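Enquirer: 3D, please:
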Amino acid sequence: MGAKPGILAFDSAPFGEGSSRLAFRCKVAEGNYKGFPTNTELVLKAMKPELYERGIRVSDRDVEMQRKAADLAQEFNRLMQPKKHGRSCNVHMLETKLGTMTGHKVTSTGKVIIRDGEGFLLEQMIIGEFDKFNSNSGWSCGTAKLPDFFSHWTWVHTGGRYLVCDLQGHRGRPGGPLYQGESYYYLLTDPAICSFERKFGITDLGKQGIKNWFAHHVCNELCETHGLVQARPASPMTMRSARATLIARRRSSYVDEMCHATC
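Expert: Predicted structure coming up:
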């Protein structure tokens, strides 16, 4: 007999939300679900109903995008060996899995929030304070140098094909939760990748988005130390034209917003 399929239990009310998805606390109640064993604390992410109605879906493309970002983070750690106060400060990207809802998921008032057959994303719960570090339009919190440097590095390292941005998650510090034995680290989730081919969904703003991001990006001392200051897209847009295309804002921006701003 095969292993018993895993069973999930999760709240009917979201505990958080991003620009496009709702986040629900979730747990593997029984068995093994997509590689997550019993009692694993998870976050289940489903498309907001208003975006679902527009035909936007969670899919394998979201998993592929996060896997690509995770691969680049590992390469960044290997090549750059980032440190803080003389100790390693690596960038980690959470692994995500794609699941499918069986039966409608409804609120206590009967409102359908996840439909039967709808895809959703699963990843481990982040323990610790959650912060937003930069966005896909070029906004930066201004207090986290490594994420901005990592974003800039991904574009340089991939020869201009990919810019990993829209970075958010937990910044490790002494006295807080460890991750893989590290006190200093960035544990990130739900990034965006702006790609030359625009292959990663509604937050992939493509070539124009990459130029827009760099028009707002102010290189910090890490960019300077590693020689990235002059490594930017050819013929970068001025800040004035960048604002006319898409202003730098904290939340994730969508492809149709870029189109509306340029059409």
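Enquirer: Only C-alpha atoms from now on, for both contacts and neighbour counts.
Expert: OK.
Enquirer: Please work out how many residues are found near residue 155.
Expert: 22 (other CA atoms under 10 Å).
Enquirer: can you map out the helices along the stretch 151-263 of the chain?
Expert: 206-216, 221-225, 239-245, 255-262 (DSSP state H, counting those that start in this stretch).
Enquirer: In JSON lines, list those helices along with distance to residue 21 and mean neighbour count.
Expert: As requested, the helices of the stretch 151-263 of the chain are arranged in JSON lines below (distance: least, CA to CA, whole Å; neighbours: other CA atoms under 10 Å):
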{"stretch": "helix 206-216", "distance to residue 21": "21", "mean neighbour count": "24"}
{"stretch": "helix 221-225", "distance to residue 21": "32", "mean neighbour count": "14"}
{"stretch": "helix 239-245", "distance to residue 21": "25", "mean neighbour count": "16"}
{"stretch": "helix 255-262", "distance to residue 21": "16", "mean neighbour count": "14"}
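Enquirer: Now render those as CSV, adding distance to residue 189.
Expert: What follows is these, written out as CSV (distance: least, CA to CA, whole Å):
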stretch, distance to residue 189
helix 206-216, 19
helix 221-225, 22
helix 239-245, 26
helix 255-262, 20
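Enquirer: next helix or strand past the longest strand along the chain?
Expert: For the chain, the longest strand by residue count, based on DSSP state E, is strand 21-30. As assigned by DSSP states H and E, the chain's next helix or strand after strand 21-30 is strand 41-47.
Enquirer: what angle do that following strand and strand 21-30 make?
Expert: For strand 41-47 against strand 21-30, the angle by axes from the mean of the first three to the mean of the last three CA atoms, to 10 degrees is 140 degrees.
Enquirer: Another sequence for comparison is provided below:
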Amino acid sequence: MTFCLPSNINKCILPDYKMKINEKELKVIVAKLPFSQGVLRLAYHGIDEYGKRVVLKLLKRMGWEEMGLKRYLEAIECQTVAYKFAQEFSIVNNDNNKIIKYTVARVAQVKNSAGTFFTIESYIDGEYEKFNNNSGWRNNDMSLEILKTFSHWTHHLSKGQ
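Expert: Next comes the predicted model:
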């Protein structure tokens, strides 16, 4: 499952906005062991039915209420809206050398399972560096200035949501 990209950035931040879901069956081979983990998720390498490398993320078991489909859909909804914000920011940003892109995530349910879900994203080769978090921390590296600008712009446009 994935969300259809919102057509209007202002509508998608309204409290009553409902994103449309697109469902499709996909076959993926998943590694047996995670290659990385964060505070909330385990990350696994995978290969989809087209031979494309993907990353599958499984929520850690922090309580059954966090393991359901609703939690996964909330995560990819947020990522889909961020993708739309990045598209809009690229239009208003005058520096074409600094473009922000998001990968579109999908939710997958393991076939014949009652509640095992993953998020699936395209594999992106490279090193990753965090530039801020939800607690207010931010990286003060000046080369990340465009990311700080984007973060501030999205906070302002979404009225802090």
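Enquirer: Of all the helices of the stretch 151-263 of the first structure, which one is nearest residue 148 of the first structure?
Expert: helix 221-225 (8.6 Å; CA to CA).
Enquirer: What span of the second structure is that closest one aligned with?
Expert: With TM-score structural alignment applied, helix 221-225 of the first structure matches no range in the second structure.
Enquirer: list the helices and strands that helix packs on?
Expert: Contacts defined by 3 or more CA pairs under 8 Å, 6 or more residues apart in numbering; DSSP states H and E place helix 221-225 of the first structure against helix 145-157.
Enquirer: Out of the helices of the stretch 151-263 of the first structure, which gets nearest to residue 53 of the first structure?
Expert: Closest approach to residue 53 of the first structure among the helices of the stretch 151-263 of the first structure (CA to CA): helix 255-262, 15.5 Å.
Enquirer: that older thread, looking at the helices of the stretch 151-263 of the first structure, spot the one closest to residue 194 of the first structure.
Expert: Once the helices of the stretch 151-263 of the first structure are compared by CA to CA, helix 206-216 is nearest, at 5.1 Å.
Enquirer: picking up where we left off before, which stretch among the helices of the stretch 151-263 of the first structure comes nearest residue 91 of the first structure?
Expert: Short answer: helix 221-225, nearest of the helices of the stretch 151-263 of the first structure by CA to CA, at 14.4 Å.
Enquirer: which outside residues touch that closest one?
Expert: 145-146, 149, 152, 229 (CA atoms under 8 Å, 6 or more residues apart in numbering).
Enquirer: likewise stretch 69-79 of the second structure?
Expert: Contacts of stretch 69-79 of the second structure (CA under 8 Å, 6+ apart): 2-3, 19, 102-107, 115, 117-119.
Enquirer: which residue is nearest the middle of the second structure?
Expert: For the second structure, the residue nearest the mean C-alpha position is residue 79 (3.5 Å; CA atoms, centre = their mean).
Enquirer: how about it, what's its partner in the first structure?
Expert: Match for residue 79 of the second structure (TM-score structural alignment): residue 66.
Enquirer: What of residue 33 of the second structure?
Expert: Under the alignment (TM-score structural alignment), residue 33 of the second structure pairs with residue 13 of the first structure.
Enquirer: is it true that its match touches residue 24?
Expert: Yes - using CA atoms under 8 Å, residue 13 of the first structure is in contact with residue 24, at 6.8 Å.
Enquirer: Between the two, which is the more surrounded one?
Expert: Shown here are residue 13 of the first structure and residue 24; by other CA under 10 Å, residue 24 has more neighbours (20 against 14).
Enquirer: Grab the nearest non-local neighbour of that one.
Expert: Of all residues beyond its chain neighbours, the one nearest residue 24 of the first structure is residue 14 (4.5 Å), with distances taken as CA to CA, 6 or more residues apart in numbering.
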